[in-house]
Every structure is written in C-alpha cells, then in structure tokens.
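In: predicted model and sequence below, questions to follow.
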Amino acid sequence: MTRQSPSRRVLPPLWILILPFVLAVGRAAAAAAAGPESEPITSVAVGSRTVFAVTRSGFHQGSLESRTWATATVPASMARGGAVVGDPDGDLYGWTVPGVVLESVSPGMHVGASARTAADGAAEFACHRRRGVDGPWERVSNEPIDQLLVVGTHLFAIARAVPDGANTQRVLRSADGGRSWADLTPREGFGLMLLGMRPDPDHPGQVCLLGNGIRNYILQSPDGSRRWDTERELAWHRNRMAKDPFAEPGADSGVPVVTATLGTYFRHGFGNSPKAPVLGLEVGGARSFPAGGTAVVVVRLLHRGVAGSGAALSVVDLMGGTAMWGLNRVTPSGKAEMFGPPGDAAGAALRESRDWTADPLPSGGEWKRTLDLSALAPFTEKGRHRVQVTYSSGRVADPKRNEWAVRLASPVVEIEVR
C-alpha cells in the first residue's frame, strides 16, 4: 500500500495578496495629490492684499503678494458650503447657501424642498461680515440668502421665503451691513423665478433682476421701492443698444470660458470672478491724436491659451466665417451707444469680412488689426471720448440674422483728440 502525502494548501502568489493594498494606496495618493488645488472655485472676492475663495472643500484665503493659499477659519455655520462677496471698503460678507433636500411622497417619486435645518441636510442660514484683512467674522443676519450683491453703500439680497422656504422669493436691501433689511418684494410677489441680480445701469444705486417665466425678463425698480417694471430681456437689450447686464461668458454666449481652481487662479488673472473668457479683446497703441490728423488704434484679439480649456479647437472652428468690428461710445451714465446705424459711412469704416479658414487663431496667440477712427465725426473735433471696440465672428455674413458665433467687447478706453 502506497502512502500518500497529505495535500498541501496552494497559496496565491504574493503580488495577488498585496495588489488591492497597493491600488488603495495609489488611489489615496492620487486623491491627496489632486487635493483642493484642482477643485473649481465657486465664489471669490478680492481685497487690497488678500483674496478669499470658496471651493467644495471649504474656504481659502490667498495672498496677492506671495500668490499662495491657506485654509481659512470661518464660523461653523459657514463651513458646510457658502459664498462670499467683498465691498469697496475691503470688508467681506460670507453666507451659507441654502441647500435642497428631497422629500419622498411615494415609492420612486421625490420632490424638492428647501432645507431649513441641519437635520434636513443644510447648514444653518447665516450671513457674516469680516472687517479688514484679519478681523473676526461677525454674524449679522439669519436670512436664507441665495444671492448677495454690494451696490454702493447698500447690500441687496435675493432670499427665500421664511419660515417654510416655499417657492416665494424676496428681494431685500440693507443699509447697515446686513443687520436689518427692507423688503422690496411686491406685495403680490414677482410671479417669476428670480435667477440673478446686477447693478442697474439705468438707475445708479439700484439693482435690476433677471426673472424667468417661460421667457427671461429684466425687472427694474426706478425708485428702489416695491414697484418693479418688467421688460423682456431681448427688448431691454435692443432698446438700449447696450450690453445685457446678465450676459456672461460661456458656451451659450459664444465666448468660451475656463473655470478657476486654487492652482490656476493666480496664473490667469481671474479677479473677482471664478471664470475667465478664453478669448479677449484689447485696445492698444496711441490714444491721443491731433485734431484733423489720422486717428488709428491697434486692436488685439487674444486667445489666452489656458491649458485644459479645450478652447483651441473651438476657436479654429468658430473662425471659419466672417468678422465684424464695431465701435460704441460710452455715455457719462454708462450706456453704450453704437456709432451710426449699420450701413452708413461710419459703420462701413469699421466693418470687415474676412475668411478666417486660412488664418486660424492659434492657441495662446493673437491677431492684430488697426481701426481708423478718422472718418468718424466725433474724432474730427477736439475732445475726450470713452469708447469700446466690439468684435463678432461667425459663419453667417448677414448681421440681420444675428447668428454670430463669438461676441466680444473690449474694456472701455478714453480716446483724446487734442
């Protein structure tokens, strides 16, 4: 009888045992390497020496001198997500953004409801103010604020209804830094969903609102009371020949943008916005000319070449048609008025069709051209003029069809005829 040796247990190779551990460590290291540096900035405010930013991981304070970031200490009621805005005095306002939870009404069906307490999944409603660079945060309001805006010496807020957070929005104004609020909401309500607010270009010191009810509307309160005038957004823009105050760079507006992160913020000059246009328009060269002489300015169309923006291909595609240049005169009230109606001599002096297919704008490059202002009546006489150059490009040559792929406007500059 042959004696068999006991069966041996076959062990897997060592690498199979340690592989899950190695992968877990690698994932943790990758996450740590990415860290908050790669998180998009959702809100930012720039002061005289510091910049304050909000990301998914919390609040961060950066130094404009050293261009570095540090985690900021904020009150507990702000720690679960919020936003920040600055005022001309260098003070900061930080507030908790109201959250949303889902309430179950039947199996497989949920409806949205405003979160009102920490138990509902939202941080406590609160608005805080910090004076100066290193001052402490002071709680000034418990209002459930969705948006906050500083206009002159006043704070304006779009806030949710209290106490139950129903679908009624309020517009509030504070003259004492958020301690007390005047309600500017019409007694019958707005009848629209409020999407945003901006400084009112027609009424200094007031705000205008963007509301939606099938279409977009702009609401204005000329005297800062509960009375609001409503006008369709498109009509508002056409009646003023001025930029829509709610127009923002983005794919829909034909201006590609890149979103700031803590790692890219200081490299690309985002300022008080977490987004920056990939395309830019600048007016350079001489800005002072003798009366009766030639007045020629240099205009540069820039592509900032921000890595990872994915805009280089878009720019090449967008430049496959024609280009139109224009000039706006900016009035003392801030309105932008076009020089002459389309088709007259003034318009023709600033209009050009160009085939960009053979001359695409490279990533990180620029394209220069000159604009001769001598043929325009205002520049034949002595004086100072605040102007803005505009540029539109697209595949459609007929401007009446309004199908331009890119619309840009330069910063306002002053042209002197001496």
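Out: Yep, it's here.

In: CA atoms for contacts and neighbours, from now on please.
Out: OK.

In: for Gly99, give me its contacts.
Out: By Cα atoms under 8 Å, 6 or more residues apart in numbering, the contact set of Gly99 is 114-116, 121-123.

In: and of those residues, the nearest to Glu231?
Out: Of all these, Glu231 sits closest to Ser114, with 29.0 Å by Cα to Cα.

In: who's in contact with that closest one?
Out: Contacts of Ser114 were listed using Cα under 8 Å, 6+ apart, and they are 98-101, 164-166.

In: JSON lines please, covering these and showing distance to Ala79 and secondary structure.
Out: Converted to JSON lines, the contacts of Ser114 look like this (distance: Cα to Cα, whole Å; DSSP: H, G, I helix; E, B strand; the rest coil):
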{"residue": "Pro98", "distance to Ala79": "13", "secondary structure": "coil"}
{"residue": "Gly99", "distance to Ala79": "13", "secondary structure": "coil"}
{"residue": "Val100", "distance to Ala79": "16", "secondary structure": "strand"}
{"residue": "Val101", "distance to Ala79": "18", "secondary structure": "strand"}
{"residue": "Asp164", "distance to Ala79": "23", "secondary structure": "coil"}
{"residue": "Gly165", "distance to Ala79": "21", "secondary structure": "coil"}
{"residue": "Ala166", "distance to Ala79": "24", "secondary structure": "coil"}
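
In: the structure to be compared is supplied as follows:
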Amino acid sequence: MCQIIRTQIAKVSFFLLLVSTSSVLAEPPKVDELDVRLDEVLRRKTDVLVTSSAGIFWSNLEEKKWQKRTLPAQMPIGGKFGVVPTDSEQILYYSPRWHKLTEGQRAGIYGSTDAGQTWQLLSEGGEYGPVAMLENGSLFAVTNAEQINRQPSIAVSRDLGKTWRDISGNLSGRVHGLFPDPDHPGLICVETHCIRGYVEQADDENYEWKSTISWHWHPERREKVSFGRPYSTSSSNNPLYIFCATLRNYFDYDFIYGASTPAIDLSTGAERFTFRTGEVLAVPITIRFLQDLRNDKMPIVEKLIDHPANLAAWGLRWEFQGERSYKSPGIVAAMSRIRDEDSAARSKGLPGFREEKQNALIAGLKGDRAWKTVEFSAMAPYRRMLEIGKLGDFAKPGEYRVQLDYQSTYLADRKDGPWIGSFSSPVFTVVIEP
C-alpha cells in the first residue's frame, strides 16, 4: 500500500525492426514479482496487460491468471502504453525519457498485435511520449517528452513509424496527453499545460493549432453527469490515501483502468438490488481502508463524520432510460446556494452575507448531537444502511444505474479527528418492479 500525501523534433532514427520473442511456453510470474507495484494498465475487452519494473504481464479477464511476456533483449521495461482505438489489436508501448537503459536496450516506440507475445520496434528514439494511434492508422507522438521551457515537438506517421512529419507548428506549453479529435475525424487533439490546462485543436491536416482553456473547451461536457470515482481532500494536514495495484491484488479490487485506486473505499453489498414500488429503498454500504496487511504491520485507522438520518454528507448519481441526473450532497448544495445568492446580492450593490449564513448553517448542523465520528480500517470497516430513495428519484419502474458520493469538506474538522474530503462508490444497479 502506498500513500500520497499532498502532491524541433528530437533527432531519432526511424526504421521498422521485427523483434519476435523466442518460442517458449507461457510462464507465470515469480513469487517476488507478485507484490511489485504496477506502473501501467491496459485493460481491453477480454484481456489486460500491465507493466512494472519486473516486466510486462498478460491475463485473460475470465481466468485471471497472469503470464509473464518474454520480451526482446533490447526492449526496456517499466514503460508506458500508448492510446489506441477501442477493440484494436494494436498495442503501443514506449519507454519514458527518464528511464535508464541497460547495455543493448533501445528506447523508442514498440508495437504488438498479438497481446504482447511478439514486439516490433516501430521507431527508435529516447524522448517519445505521449503516443496515440487513430482509427485510420495515423500514429502521433510527442518527440521531446517532458520538455520544460522548450517548444513541444509533435510528429505524425502514416506508415507505422517509418517516416514522420513535424506538426508542432505554434504549440506551446508542456504536453501531457493526446486524444482523437471528436470534431475532426482523423485528426488529433493535444492537452497542454502552461500555468493552466489547454486543449489544442486544428481544423485540418495543416495543423494550425487553436488553443482553448480546458475549462472552456466543449463547455457542454460540464453539464453531463459522469460516472467515475472522484476522490479528493482539501485540508493541508489531511492525507490523500492511494492503494497501489500489484499482480497479486489487481483482480481483488476496483482498479479497472488504472494502477491505483482510492484507499478509502466505499462499496455496496451487491452489484444489483431489486425493490418493488413503494418499498423503502435502502442499500447496505461498507467503508473500509484498503491496505495490504501482509506488508504493513499495523492497520491504518481513519475516521469519518456521519449521521444516521441526516444525509447531508451523501449525494447520488443515477441513470434511467439513457438520462443521467445528479443530486449533490445536501451540505454542498446549501453552501453553493448561499454563495450564488450572495453573489447576486453583491451585483446589485447590496451588502454580502455569504460568510455569516454559511457559518450559521454549519453551526446548526453541528448542533445536532446525532452527528458522530466513526472509525474504519482494513480490519474493521464501517457499515450502515443508506436510504438512497431520499437522495434520488426512483419513481418509475425500470432499471437504474446508480453511484453514491460522500462529501465531508464543510462538516468535518480535522483537528477533531475525522478525515475531510470526498469519494464515490462503483456504479451499481437498482431495479424497481411495479
């Protein structure tokens, strides 16, 4: 378990070299490789590949048994996966700039189309990343990765890395992502950062980049209710706990597409619940601390603030018949409402009242002695029944996809012990029968 607390194209040689691995039987990982922290995860429809300092490993999602891939001697380990189209057989892998090569290793972009059993060195170079391939086969790559105070360099290849064309143009800032352009099929969008985040977009293959602040790019995105597992903390002395994936624990926890997950874990007692119209809609929830007690001698014990009846710390996301809705935690909604009313009053020249009303709201809630501080750990989770019918609209019969949110930022005080922040559950299903 790891904790996180507070946090010109390069001159390269382009060629295609087939570097097939030797024909050997698939071998399972060694015992000392099982607990090595994973660096990257590439989860596909039926299988998953992962990288670590021990190598590259593959598993079928049904069997959940790891096989270690035999790599060419010149292929560096500890690299990253590139972006590829959904359901594509193509795998892209590149070694990061800071990776130290051993004798005979060759940095660059490698490709595989047989789930990592054989690899091709598509293009040699020591400063690749990020890397992405589109549906039309165009391969894009930053060629001076992790540049600081230099213009970023990006190139595109139409022949899988044999030859490249510089499309850097007027780009600036540090590049941290590439993704398919949703407005111009066949083109790429670039995520950059320079004081704040930007999305760089072009109208055609001349790539005359137009820069938009990330927050303003496709603003309708902010109006969509998204499912995910947001996790945050806002107190300087409050740890943001992260639980890291290994080969041993990957299939036991909700890592899905990443190599880590929030260590404060919220889950429900099942993936599917069925109720009849008119019944009380309550589901069992469990909050536990994810920790590998085989490696850590003492369990970490944390605290949360909660109330048996007042659900001000709880919110809900739900989807019904293709439409998603969201009800934010009551305390968050109330504080936002006071803020908006205060802003409207000030715009009319009236005196502000935000701080006074917000303090009164918090004092009123904390005056309820039913609020309690509960403890949880890997050994002793916190459990309760949560009446989701008070949080979302389940009036119509049918199937709902649901996700819970918890938010204690305004209610808890770290000096009194509770952890302050927010986290969410995995998505589960609620069925309402007539």
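Out: Yep, it's here. Since this is a predicted model, take the numbers as computed values, not measurements.

In: can you give the structural similarity as a TM-score?
Out: TM-score of the superposed chains, computed with TM-score structural alignment, normalised by the length of structure 1, equals 0.60; 353 aligned residues with a Cα RMSD of 5.4 Å.

In: what is the longest helix of structure 1 by residue count?
Out: Taking DSSP state H as the assignment, the helix of structure 1 that covers the most residues is helix 14-34.

In: identify the residues contacting the lengthiest strand in structure 2?
Out: Counting by DSSP state E, the longest strand found in structure 2 is strand 398-407. Contact with strand 398-407 of structure 2 is made by 227, 313-321, 328-329, 332, 420-433, as judged by Cα under 8 Å, 6+ apart.

In: quick one: the helix or strand following it to structure 1 mean distance?
Out: Downstream of strand 398-407 of structure 2, the first helix or strand assigned by DSSP states H and E is strand 422-424. On superposition with structure 1, the mean distance recorded for strand 422-424 of structure 2 (mean Cα distance after the TM-score superposition for structure 1) is 1.3 Å.

In: can you give me the stretch of structure 1 that strand 422-424 of structure 2 aligns onto?
Out: The alignment of strand 422-424 of structure 2 onto structure 1 (TM-score structural alignment) covers residues 407-409.

In: contacting residues around that stretch?
Out: 253-255, 279-281, 388-393.

In: what's the answer for stretch 26-33 of structure 1, then?
Out: Residues contacting stretch 26-33 of structure 1 (Cα under 8 Å, 6+ apart): none.

In: with stretch 107-120 of structure 2 instead?
Out: Contacts of stretch 107-120 of structure 2 (Cα under 8 Å, 6+ apart): 16-21, 49, 58, 69-72, 75-76, 89-95, 101, 121-128.

In: which of the contacts of stretch 407-409 of structure 1 has the largest number of neighbours?
Out: With neighbours set by other Cα atoms under 10 Å, the maximum within these is found at Ser393, which has 25 neighbours.

In: if we ignore the residues flanking it in sequence, what's nearest that residue?
Out: Spatial nearest neighbour of Ser393 of structure 1, chain neighbours left out: Ala323 (4.2 Å); criterion: Cα to Cα, 6 or more residues apart in numbering.

In: ditto for Asn60 of structure 2
Out: In space, Asn60 of structure 2 is closest to Asp47, 4.4 Å off (Cα to Cα, 6+ apart).

In: what about that neighbour, neighbour count?
Out: Counted with other Cα under 10 Å, Asp47 of structure 2 comes out at 15.

In: equivalent analysis for Gly132 of structure 1, please.
Out: 15.

In: which SS class is it?
Out: coil (DSSP: H, G, I helix; E, B strand; the rest coil).

In: what separation is there between it and Val46 of structure 1?
Out: 12 Å (Cα to Cα, to the nearest Å).

In: one more: Met241 of structure 1?
Out: 31 Å.

In: leaving out chain neighbours, which residue sits closest to the residue at minimal distance from the centre of structure 2?
Out: Centroid-nearest residue in structure 2, with Cα atoms, centre = their mean: Gly258, separated by 6.3 Å. In this structure, Gly258 of structure 2 finds its nearest non-sequential neighbour in Val41, 5.6 Å apart by Cα to Cα, 6+ apart.

In: check Tyr326 of structure 2 too.
Out: Nearest non-adjacent residue to Tyr326 of structure 2 (Cα to Cα, 6+ apart): Arg317, at 4.5 Å.

In: over to Arg106 of structure 2?
Out: Counting by Cα to Cα, 6+ apart, the residue nearest Arg106 of structure 2 is Gln74, at 5.3 Å.

In: now do Ile158 of structure 1
Out: Nearest to Ile158 of structure 1 is Val171, by Cα to Cα, 6+ apart, at 4.8 Å.

In: hang on, that neighbour in a strand?
Out: Yes: checked against three-state DSSP, Val171 of structure 1 lies within a strand.

In: show the contacting residues for it.
Out: Counted by Cα under 8 Å, 6+ apart, Val171 of structure 1 has contacts 156-159, 183-185.

In: one more time with 6 Å
Out: 157-158, 184-185 (Cα atoms under 6 Å, 6 or more residues apart in numbering).
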